[in-house]
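1. generate coordinates for the sequence data below:
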Amino acid sequence: MSENLKRDRDRDSCGWPTPSEAAREVIRRGAEQALDPRPEWLAELFDAVVHSERTEPAYTDPVLQEGARRANLSNLLHWAAANVRDPGARVSANRSPDLLEAKRDMVRRGLDETALETWRRGQNVAWRRWMEICFGLTDDQAVLHEVLAVTSRSISAFIDDTVAAVAETIRAERHDLTRGTHPERLATVSLLLEGAPVSRETAETRLGYRLTGHHLGAIVWGHDVPGDRLENAAELLLTATGATGRLTVLATGSSLWLWLPVPTAPRSDELNAAFTTVPSVHVAVGHPRLGLDGFRQTHLEAATVQRMMARLATSRRAGTYADTQLVALLSHDVAEADRFIDDTLGDLVHADPDLALTLRTYLDEQCNAARVAERLHTHRNTVVRRLTRCDELLPRPTTDDPVGIGAALHLLAWRGARGADQP
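-> From the prediction side, this is the model:
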């Protein structure tokens, strides 16, 4: 019998309290509310998970962030669903795929204990919200006292059991997760990215990749997509860049880190069109750089683009550092970026997207309407009419603030639907 099952049996043998019918009814009604959590609850939960002093450094990667969010939401919904079915009863450990995959990714990245810390922080936030729910459901102090006593024990035991169950599963898989080609490559690459004293010759032998010459770093990722689709996307990138080979590292179960020995990068629009053939997969590309320092820098640039795309919840599938550097700088505070867009563009934000596209292209082409018509495959007169309409919608004419309007238009082009951004 596994240690986890023994622990469950031993605790059950000590007896689990059976709440009164009044307490069970409060727990059931509260659990029904928890099954449909308010957006502000989830925002607080996710903020605590990924923005604490101890865990934030681990979650600069949007894939790890998303894994942590899904894992903590899975815990919340698992516990709530169990208490709708049988209020106050002991809740079985959560062994959901989201939880296990988040833990696996942590192990791959050498962040084993961090995942457990996020679950504890999620527990603390959920408990505060649970108390608010309970206080809103009954004024009977005796019932409320019973509900809080039972559910406090329930939540604590549930998290303890889940941590133990997941740890047991991961222990059985640890050898596979930390041995083999991809884990060895990831370990070597991580040392290089940290600037550790690894000789170039040693690193090249381990990676099977030359660290001299040009490097173009890229990150390919997608949530809930099969591994072969990530590989297909990597091959598309290879074709788009004209590279003859690539270094590929499995960073998590949902993302690949790539380096291609090429001196140029395709444009975002070209990659965006190419990636329509691989649903739900995204790519972020750095700038071509030289040598070992360039190997590090181009990856960090790709990671900057990836974080920007995740932060803005963009519908675009691909982005390059050359095309998004300004947007990345301007979008660190998404709420402030949204205010800048609204204040600068006014009614143009909600107008026909072709208007914003035409004005953005016009500013990019140094206000040359003929070149805009050529790029957009439309008549020059159409361009002029659209530009006139843009000035009618803008708070002030384009000529008054071409730089600010251009920056806001580029932000708008990358911004996803409002309310879809991640914490």
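
2. CA atoms for contacts and neighbours, from now on please.
-> Fine.

3. and residue 329, what element?
-> helix 321-330 (DSSP states H and E).

4. downstream neighbour of that helix in the secondary structure list?
-> Following helix 321-330 in sequence, per DSSP H and E, is helix 334-345.

5. in that next one, what counts as buried?
-> Residues of helix 334-345 classed as buried under the neighbour-count rule (16 or more other Cα atoms under 10 Å) are 334, 337-338, 340-342, 344-345.

6. with distance to residue 200 added, can I get those residues in a markdown table?
-> Formatted as a markdown table, those follow (distance: Cα to Cα, whole Å):
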| residue | distance to residue 200 |
| --- | --- |
| 334 | 40 |
| 337 | 42 |
| 338 | 44 |
| 340 | 45 |
| 341 | 46 |
| 342 | 49 |
| 344 | 49 |
| 345 | 50 |
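
7. list the residues that contact residue 81.
-> 31-32, 35 (Cα atoms under 8 Å, 6 or more residues apart in numbering).

8. please provide the structure for the following sequence as well, for comparison with the first:
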Amino acid sequence: MQIALKWMPFSMLNIAINSHQNWPRVSPRIIELMRRGAEIGLELATSPLFLDALEGVNFKGNSTDDLHDDPVIQAKHRRAIRASVLHWLNAIIEAPDQAVAPYSVDEAVDSTADMYQSQAAQMLQKNSHSIQNIAWQYWMKIVFQLTKEPLELQQLLELSSISIRSFSEDSLQLGMERLEQIEASRKRSGIEEQIDLVTRIIDGQDIDITRTSHSLNYSIKQPHHSAIVWSEEIDTEISALETVAAVFQKACQQTESLKIIVSPSVIWVWASAEFSVNERLLETVLKQHENVRISFGSGSSGLDGFRRAHLDAQAAQRVLGRLKSNIQLVSYERVRLMAFLSKDAKSIQHYSEHVLGELAQAPATVRQSLHAFLECGCNATEAAKKLHTHRNTLLRRLAKAEEMLPRPLAENRIQVAVALEALYWIL
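-> Next up, the predicted model:
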């Protein structure tokens, strides 16, 4: 009996779990076991392994670049998960045989609405169920530490399942009500229309450039820098993010930019890429705002450049999320290699073409010569031996390869070597 119940998914337990049904009457012994289990759970709830398990099933999108890599979502839902679990456990300690009042963390619901938009309700429900099932697995481990008596286990599991399910369903309902409030507020303020328009561009939809530029009061036809300004700390004021967003505009040497406040903790920015981004200026202001972070990327002109610049900024942000990095300022160029290493063959091709320029389409013998030269520690004699080629022939090919590279080899050896290695396997 113990083994069968221990690993049974919460959703498949054949126990009455209607949150509106009468609660079972249990003995003082079962009430005390519930209270004791909640006390054990309080210690477990502060464990990084427990929170990692909950986060591991939480907020994964359908794309290969999952939204759970976003450091803002990570921080908000880490806080929300901890708060919800502690709320339930503390309520059980106080009144083990009573329904736990629903609990919803607004900032977690808000970020779901910001990132998933039209699918927010479905994602909120999906993730609520996922967290519930993981929490139930941990609770069962606690239950089987408390008693081995079959009848006590049956009653304890019945009370636990009703309590957890009713708390989860009622809390989810609070979240759904919050989503409705957010949608109504956006319609009144006009923010929803602006975010929707930008999202359509990012999603690759073909829209009218002139009309869009007019609606956003920003020229889509120009080349673009794009930044994501964010904070993972709950007490960071939106004014701090707006300050950094304004400095990004100055760092691009522009008097105008497009700024969209996606949420109280995230701002998207676009500015003309006529000039390079002055990172030193950004570093100076970030020292005054330790909780604010910024990632940026650059793109060509038009809709594709607008989209590419934002996606590169987003990719850089998510690299920091995956690596749990505390770095405040990052450009996609700085982490392009790290972003590419976790992606598919198409992304590898894109990375290699960016780093190698014309060399990516050069004859295989030219690429292979440079590849061997780098593998041999930039020793031309050894590389010639490895390729069974005369040294002078190798030197001519190396000179040709150097001419094709967008940047001098001496300044970019590591990335060129990785790009050539990638092409070796995919071409």
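
9. after superposition, what is the TM-score?
-> Remark: TM-score between the superposed chains equals 0.70 [TM-score structural alignment, normalised by the length of structure 1]; 330 aligned residues with a Cα RMSD of 3.1 Å.

10. re the thing from before, what's the mean gap between the helix holding residue 329 of structure 1 and the aligned bit of structure 2?
-> Mean deviation of helix 321-330 of structure 1 relative to structure 2 after superposition (mean Cα distance after the TM-score superposition for structure 1): 2.4 Å.

11. quick one, strands of structure 2?
-> In structure 2, the strands defined using DSSP state E lie at 223-231, 258-263, 266-272, 292-301, 329-331.

12. out of those strands, flag the one nearest residue 105 of structure 2.
-> Of all those, strand 258-263 sits nearest to residue 105 of structure 2, with 14.8 Å by Cα to Cα.

13. what's that closest one aligned against in structure 1?
-> Mapping strand 258-263 of structure 2 onto structure 1 (TM-score structural alignment) gives residues 247-252.

14. how about the lengthiest helix in structure 2: buried residues?
-> Of all the segments assigned as helix in structure 2 under DSSP state H, the longest by residue count is helix 150-189. Using 16+ other Cα under 10 Å as the test for burial, helix 150-189 of structure 2 gives 152-153, 155-176, 178-179, 182.

15. now stretch 288-299 of structure 2
-> Here stretch 288-299 of structure 2 shows 289, 291-299 as buried, counting by 16+ other Cα under 10 Å.

16. now the residues you listed as a markdown table including distance to residue 347 of structure 2?
-> Listed next are those as a markdown table, based on distance: Cα to Cα, whole Å:
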| residue | distance to residue 347 of structure 2 |
| --- | --- |
| 289 | 34 |
| 291 | 32 |
| 292 | 29 |
| 293 | 26 |
| 294 | 23 |
| 295 | 20 |
| 296 | 19 |
| 297 | 16 |
| 298 | 17 |
| 299 | 16 |
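
17. quick check, nearest of these to residue 140 of structure 2?
-> Nearest to residue 140 of structure 2 among the buried residues of stretch 288-299 of structure 2, with distances taken as Cα to Cα, is residue 291, at 38.5 Å.

18. residues in contact with the residue nearest the centre of structure 2?
-> Centroid-nearest residue in structure 2: residue 70, 1.9 Å away (criterion: Cα atoms, centre = their mean). Going by Cα under 8 Å, 6+ apart, residue 70 of structure 2 touches 317-318, 321-322.

19. just those: which are in helices?
-> Short answer: the contacts of residue 70 of structure 2 in helices (DSSP H) are 317-318, 321-322.

20. can you select the buried ones from these in ChimeraX?
-> Applying 16+ other Cα under 10 Å to these leaves a buried subset, and the ChimeraX line that selects it is:
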select :317,318,321
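
21. what is the burial count for the closest residue to residue 419 of structure 2 other than its chain neighbours?
-> Excluding its sequence neighbours, the residue lying closest to residue 419 of structure 2 (Cα to Cα, 6 or more residues apart in numbering) is residue 352, at 4.6 Å. Counted with other Cα atoms under 10 Å, the neighbours of residue 352 of structure 2 add up to 24.

22. give the aligned equivalent of residue 352 of structure 2 in structure 1.
-> Aligned partner of residue 352 of structure 2 by TM-score structural alignment: none.

23. how much space between residue 352 of structure 2 and residue 421 of structure 2?
-> 9 Å (Cα to Cα, to the nearest Å).

24. shared neighbours of the two, anything?
-> Joint contacts of residue 352 of structure 2 and residue 421 (Cα under 8 Å, 6+ apart) do not exist.

25. ok, and the closest non-adjacent residue to residue 151 of structure 1?
-> Per Cα to Cα, 6+ apart, closest to residue 151 of structure 1 is residue 88, 6.7 Å.

26. can you find the partner of that neighbour in structure 2?
-> Checking TM-score structural alignment: residue 88 of structure 1 goes with residue 97.

27. dump the residue contacts of the closest residue to residue 242 of structure 1 other than its chain neighbours.
-> In space, and not counting its chain neighbours, residue 242 of structure 1 is closest to residue 262: 7.7 Å by Cα to Cα, 6+ apart. By Cα under 8 Å, 6+ apart, the contact set of residue 262 of structure 1 is 214-216, 241-243, 288.
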